[in-house]
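[1] sequence-free structure coming up:
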């Protein structure tokens, strides 16, 4: 009986576990840094194990929401705190809980002040992100979607690595908030039209074509900034450059996926006519992002900005896959988002390793690291080739599915997308060559240290997961397939 109750409440326990960690951290004196770190790590591991149990007991043969539960409700205004997951949200939750563990492990030595507050910010961020992926109420989705900004604003602004961190934090906050205000107007309009925020009810509703156009644009303003799409990407490189390594990991690994998830959960199924109508604009902006961001990456001198601009390029593939309106494209975009969450996080971790040692990210100071940091370069070599979608890695599966989905609708678009793949290989191999090979530069660095044991065990699981997704993608695709079919049924039934 107890075991059955536990299985029925796994998602609820996952939702509250970060909050329990926050409550216990508040009771511990800030001077007890080791206790705070261990406690945060324990609760992040509990959240991760609970998310794995969701995967174990998830039924991939249905497209209905599973582990659903109404936490509380106000029937007089038709408001329900309703949680549940399907194939679209399952792996994003697992990715969130996994990356939070890595962020806390990174904090063991790199964060030297306000450690308790830093850990609380990450656990609150984890709670908000889990809610974004599991709430089945539009208003609650918006609340948690925006609540993510608060801890992330503090992480960048307080624990950032350089002098422009306050400016970067405000830029990140204002860009994303302004776009989301339009979405709030759309949410209010929907409630007065339908009388409910329930996602399942909204999916079954039929809005007029003109209403769909307006609502789609209001949601697009928020999701496009989060991804980010060109020209709404200006905040991203600056935020990455100023954020601590853990902040960059969670920003690239999870926060950039919120926009793509929003398109899949709301734009396509609720506003299908508008989604089809605006598809050419989305394709145009995405293609510009792929080419422009790749060319801009080649001109960067800051290691973090190189990875940040490459993320803009990769997310261009994601948006094209989402709006391809076929199974291969949408499944490829989801796999590519998950892959990017692993690969970009790994690359930012590698840059963080270099910054911790040398306190600079300017590429001209590095060279010949293969002679003194062979283990580090081995990891970086693998992650660089994963970033260019080398066969056998997770990104290859995602990009090939997106390209197959795109071929079905527009051959010219597919051709220019492959040009973006070539540019991606160009800047990734160029950066790898500059860091790894050539003469060892001793002008500025007089000592070198390879990865520590802690850093090795942070990078090694990412390597295994990228390999696993690249070699056996069926274990992931099978879980999302029926949810994608259900999404397409709503998006094409117009």
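    Nice, I can see it. Treat the numbers as computed from the prediction; the structure is a model and nothing was measured.
[2] Could you use CA atoms for every contact and neighbour count after this?
    OK.
[3] Could you tell me which residues make contact with residue 110?
    Counting by Cα atoms under 8 Å, 6 or more residues apart in numbering, residue 110 makes contact with residue 356.
[4] adding another structure so you can compare the two:
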């Protein structure tokens, strides 16, 4: 793969597809979008197969000078690889989910989704600070349009709230980036990750980046845009929002906050832990009382992403491994749950939980798949979320027993609201005539849900496939932040030495 610009091609395919969709008829646009996303998925598989686990930290690097210090600089490490794979895996599923649900302005809709794919991949692959910012912020535009044009009755309010929250949070980050570029004399992200910024500057820089990433995650209390956005977005919009766009905040912490500002990250760890613990408990309790299925799953997303933040700021391999696994697992499971909601919404055109009941009788295939994803969301052993949550909480326990205890209650509360939702929708007597008339999953809907179920099971049964590509990157990140790690209030010291989960630590040379 040396010299082959696979990352640029992965950006070009959906970009060209978006233009073609815009100029095509509705049915042609559907096929163009599906083919473009499937081609990108195949390229993603090639990318993963060609990734050298024991090789250089940055692989598939591309550099082209544009003007001044700004350049077209792409490259990936293990973290970026896995998140790009998550993106290209979910995109064809989103196109399939929109095949019949979207009937108005179809070419524009498909073009917006393909543009979203371009910007997501670009964000994860960018190695230039300003290029990252362009991709990171431009991702707002197509999702804003998807919610505002093809969303529900209150879509305008939700789209403006989504746009303003995420944009305002990123203004401070842009100022911080400009200062960093001036101070370090470069916009190269790998170089900045090794730069030791002055301690007094780290605090302000960390807060500026936090303002953006906390909204993207979203962390409590800047999470209020998420339920509105999910409820109003079309099904595929909710899938990609929960599946990938929420992960941009976690990726930002991994790529910027922790390696570039390690002392400030340690200083603000109590703040992150406190907000995360509140989020796990508060949003789980709020989810318990929801009457709208989408809103319930949206609040559960806030609780799950709080497990990500505590893992990232545990300053040890278990926590960071777990945080990445939760991001991947949550991306798959929450996307599948929104698809499950979309299946019955397309039939009855309501998301009110009280309107359903007894679906196990006339929709048995749906009931089985919905149960599988419900159990995965709860963290059943053998599924993706169990691995991530276990590792994340184990890493957190090594630095704070109290935060680990508080956040573990999220698993109990998660079981309460997800099983309560499942019981009310699937079990009980089939008394309503319109519910009795609902048909079971079509072959198209099975084709959308089955691949997600297979990967969720794969992650739970053999997580090494996903831990191996990022193991050396986790080790390098821990080596960077460990000297600044805050003191632990717990007795275990297992996280202070080399890790032995899965395989021996892998040494990786740095690519400049």
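    That came through, no problem. A quick note: this is a predicted structure, and the numbers were derived from the prediction, not measured.
[5] To which residue of structure 1 is residue 317 of structure 2 aligned?
    Under the alignment (TM-score structural alignment), residue 317 of structure 2 maps onto residue 327 of structure 1.
[6] For that match, grab the count of nearby residues.
    21 (other Cα atoms under 10 Å).
[7] Would you agree it is in contact with residue 405?
    Yes. Contact status for residue 327 of structure 1 versus residue 405: in contact at 7.3 Å, counting by Cα atoms under 8 Å.
[8] circling back to that earlier point, from residue 74 of structure 1, how far out is the match of residue 317 of structure 2?
    Computed as Cα to Cα, to the nearest Å, the residue 327 of structure 1 to residue 74 of structure 1 distance reads 38 Å.
[9] From residue 404 of structure 1, how far off is the match of residue 317 of structure 2?
    For residue 327 of structure 1, the distance to residue 404 of structure 1 - Cα to Cα - is 10 Å.
[10] cool, residue 22 of structure 1 as well?
    45 Å.
[11] Would you mind telling me which of the two has the busier surroundings?
    residue 22 (23 against 18).
[12] The more buried one corresponds to which position in structure 2?
    Under the alignment (TM-score structural alignment), residue 22 of structure 1 maps onto residue 18.
[13] ditto for residue 403 of structure 1
    Using TM-score structural alignment, residue 403 of structure 1 sits opposite residue 393 in structure 2.
[14] Hmm, residue 317 and that match touching each other?
    No. The criterion here is Cα under 8 Å, and residue 393 of structure 2 misses it with residue 317 at 11.7 Å.
[15] show me what contacts the aligned partner of residue 113 of structure 1 in structure 2?
    Aligned counterpart of residue 113 of structure 1 in structure 2: residue 104 (TM-score structural alignment). For residue 104 of structure 2, no contacting residues are found, by Cα under 8 Å, 6+ apart.
[16] One more: the one 3 residues further on?
    For residue 107 of structure 2, the residues meeting the contact criterion (Cα under 8 Å, 6+ apart) are 21, 22, 23, 24, 25, 26, 29, 30.
[17] Okay, and it sits in which element?
    Using DSSP states H and E, residue 107 of structure 2 maps to helix 106-125.
[18] Look up the average distance of that helix to its aligned counterpart in structure 1.
    Compared with structure 1 after fitting, helix 106-125 of structure 2 has a mean deviation of 0.3 Å; criterion: mean Cα distance after the TM-score superposition for structure 1.
[19] Can you find the partner of residue 295 of structure 1 in structure 2?
    Residue 295 of structure 1 maps onto residue 285 in structure 2, by TM-score structural alignment.
[20] Likewise for residue 58 of structure 1?
    Match for residue 58 of structure 1 (TM-score structural alignment): residue 51.
[21] For residue 81 of structure 2, see how far away its match is.
    Using Cα to Cα, residue 51 of structure 2 is found at 8 Å from residue 81 of structure 2.
[22] quick one, strands of the stretch 351-494 of structure 1?
    Secondary structure of the stretch 351-494 of structure 1 (DSSP state E, counting those that start in this stretch): no strands present.
[23] before we move on, what about the stretch 1-150 of structure 2?
    Here the stretch 1-150 of structure 2 has its strands, by DSSP E, counting those that start in this stretch, at 59-67, 70-76.
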